[in-house]
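Asks: Please find the sequence and the predicted model below.
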Amino acid sequence: MSDPLAAIAELPGVSEAVADARKAVDRLYGHRVLRRKSPEVSARSALRGARASAALEGVDVPLEAIPEATDPVVQGALRVSAELGRLGPTWRSAPRQVLARLHTLAAAGLTENPGRPRAGGEPPDLLDLGAAPGPEESVARVGGLVDLVTGTTAAPALVLAAVVHAELTVLRPFGSVDGVVARAAERLTLVEFGLDPKSLAAVELGHLELGAAYGESLRAYLTGTPEGVATWVRHCASAVTLGVREATAICEAMQRG
């Protein structure tokens, strides 16, 4: 049986980038603060991730203002972040159900049919990705993504997470705040497939800090070329490493008291 993710993992520069991200995560997990306070670090990371995800969706609110923010995109990102820990076990067995739940949380107050695939119309294009695939093609490709999540692969978790993120962002299957859903699904994959089981790395913040490279790397992925796909996976590895750096800073601040 073919393993398309394993083939992606062998593209130029991917294995090295993935290994560097893995080393960064391993160093983080050795921090003494995590012996007793990993849930608190995870909660702080989740807040930063939600803020970054909303910013990538076009609503940039300072971190200190997030708890009181009333913007529906920010509120949706916060609801998604709070729910991720409960969705993990279902992600491996029923990813379609989890995606619907994530969109229901993210899009409350923004659309009449949250959690349902878009039936038509052109969804927002915040990253200059071009026209989204039609509803039928989108549904079919989400089906292929479901097969990847529920199947088996020799590829590292980061490669699967990168493909999950890219496909959902490119397909825009729900037609609103698909980016929030995509980034949540990426983080969920990193947790459930073993790279970051305590959900410490603020990977969404990593994407935000990489600036224009986020959209550029997704557009490279869209080309479908080996070079383009490798560019995107390497970008995701960098985002994880930056997310680890943020989690390490959280640990250091807590250690100082």
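Replies: Received the coordinates, thanks.
Asks: hey, let's count contacts and neighbours off CA atoms from now on
Replies: OK.
Asks: Now do the buried residues in stretch 150-160.
Replies: 155-160 (16 or more other Cα atoms under 10 Å).
Asks: how far out from the middle of the chain is it?
Replies: Put simply, stretch 150-160 sits 15 Å off its chain's centre (Cα atoms, centre = their mean, to the nearest Å).
Asks: this is the comparison structure:
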Amino acid sequence: MSRDPLEPLVDLPGVRDAAESARDALGAVHRHPVNLRGWDKTSRESSWRGGRSSAAMEGATTELNREHDFDDPVMAGAIRVAQALDPDSLDKEVAVFRRAPAQSLAHLHTLAAADLVDDPERLGRPGSDPHIGPRLDLLVQLITTEHPNVPAPVVAAVVHGELLALRPFDQGNGVVARAVSRLVCASSGLDPHLLGVPEVTWLRHLADYQEKSLNFATGDPEALGDWIVFCCRALEAGATEAASIADAARA
């Protein structure tokens, strides 16, 4: 049997410890008294904060109009994606993601880019570049394959980085990539209720996020490790954000 291609990544400097810290932090916040009973409310707030932060990373504005809707098309799309990952829809989205990741990607892109593309036929459809199809196929295989010896935070970081590097769609790739990272966390059991809000940290350190994701795309082992550790630390910080949400709900 061939070795899991992700396994060597776990041995890169700092990766194993960062992944364990992220897992422990998210596990602890799921045991928060509020989240034991009212996780649906805190998860919804997490999705909302994550969506807003994800859109802001793309330069979107957060201003609401008189109808309490977002005028910014990127923000509007990110909020639609966030709603697809809130407690009312998450189980269905995870089920599709596990069974047919390409279908889930298409759905997320349709939500994210509905107000961004001129031709609705482009929604959910990858670009025509000949390298996109084969790489998406590999990514789908990566998502649907079990990785028993690879911590879930590592898988989430790799899938996230691959989508940012590939940019399979004409618009909305960043929002989709971060949403897919969330789905990996949910479907793997790392963050089953999506309580964490890593997007807040990625937004705060946007220059590092952009630089490290570009370096990840080179395939250099040091760059791969840096990106994975960076993502794991954001997941850990996202658990702290989740704890503050739960504390506020208890107050």
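Replies: Happy to help now that I have it. Please read all numbers here as calculations on a predicted model, not as lab measurements.
Asks: quick one on the thing from earlier: redo the buried residues of stretch 150-160 of structure 1 as a markdown table? Include distance to Gly115 of structure 1 and secondary structure.
Replies: Below are these laid out as a markdown table (distance: Cα to Cα, whole Å; DSSP: H, G, I helix; E, B strand; the rest coil):
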| residue | distance to Gly115 of structure 1 | secondary structure |
| --- | --- | --- |
| Ala155 | 29 | coil |
| Pro156 | 29 | coil |
| Ala157 | 26 | helix |
| Leu158 | 26 | helix |
| Val159 | 26 | helix |
| Leu160 | 23 | helix |
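Asks: which helices and strands does the helix or strand containing Asp24 of structure 2 pack with?
Replies: For Asp24 of structure 2, the host element (DSSP states H and E) is helix 15-30. With contacts taken as 3 or more Cα pairs under 8 Å, 6 or more residues apart in numbering; DSSP states H and E, helix 15-30 of structure 2 sits against helix 152-166, helix 221-250.
Asks: need these in TSV with distance to Asp115 of structure 2, can you?
Replies: Formatted as TSV, the helices and strands packed on helix 15-30 of structure 2 follow (distance: least, Cα to Cα, whole Å):
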stretch	distance to Asp115 of structure 2
helix 152-166	20
helix 221-250	29
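Asks: Nearest to Ala18 of structure 2, out of those?
Replies: Across these, Ala18 of structure 2 has its closest neighbour in helix 221-250 (5.6 Å, Cα to Cα).
Asks: Report the contact partners of the counterpart of Val96 of structure 2 in structure 1.
Replies: Alignment note (TM-score structural alignment): Val96 of structure 2 maps to Thr90 of structure 1. With Cα atoms under 8 Å, 6 or more residues apart in numbering as the criterion, the residues that contact Thr90 of structure 1 are 97-98.
Asks: how about Thr90 of structure 1, secondary structure?
Replies: helix (DSSP: H, G, I helix; E, B strand; the rest coil).
Asks: if I look at it, how far off is Val41 of structure 1?
Replies: For Thr90 of structure 1, the distance to Val41 of structure 1 (Cα to Cα, to the nearest Å) stands at 24 Å.
Asks: And the helices and strands packed on helix 15-30 of structure 2: which comes nearest Arg204 of structure 2?
Replies: Per Cα to Cα, nearest to Arg204 of structure 2 of the helices and strands packed on helix 15-30 of structure 2: helix 221-250, 10.2 Å.
Asks: how about that closest one, aligned to which bit of structure 1?
Replies: Residues 226-255 of structure 1 are where helix 221-250 of structure 2 lands, counting by TM-score structural alignment.
Asks: and the matching stretch, which residues are buried?
Replies: Quick answer for stretch 226-255 of structure 1 (16+ other Cα under 10 Å): 228-248, 250-251.
Asks: before we move on, back to that, what's the mean distance for the helix holding Asp24 of structure 2 versus structure 1?
Replies: Following superposition, helix 15-30 of structure 2 is found to deviate from structure 1 by 1.0 Å on average (mean Cα distance after the TM-score superposition for structure 1).
Asks: Report the buried residues of that helix.
Replies: 15-16, 18-23, 25-27, 29-30.
Asks: Mind listing residues that contact that helix?
Replies: With Cα under 8 Å, 6+ apart, helix 15-30 of structure 2 has contacts from 9-10, 35-36, 151-154, 190-191, 195-196, 225, 228-229, 232-233, 235-236, 239-240, 242-243.
Asks: what stretch of structure 1 does that helix fall on?
Replies: Using TM-score structural alignment, helix 15-30 of structure 2 pairs with 14-29 in structure 1.
Asks: Done for today, thanks.
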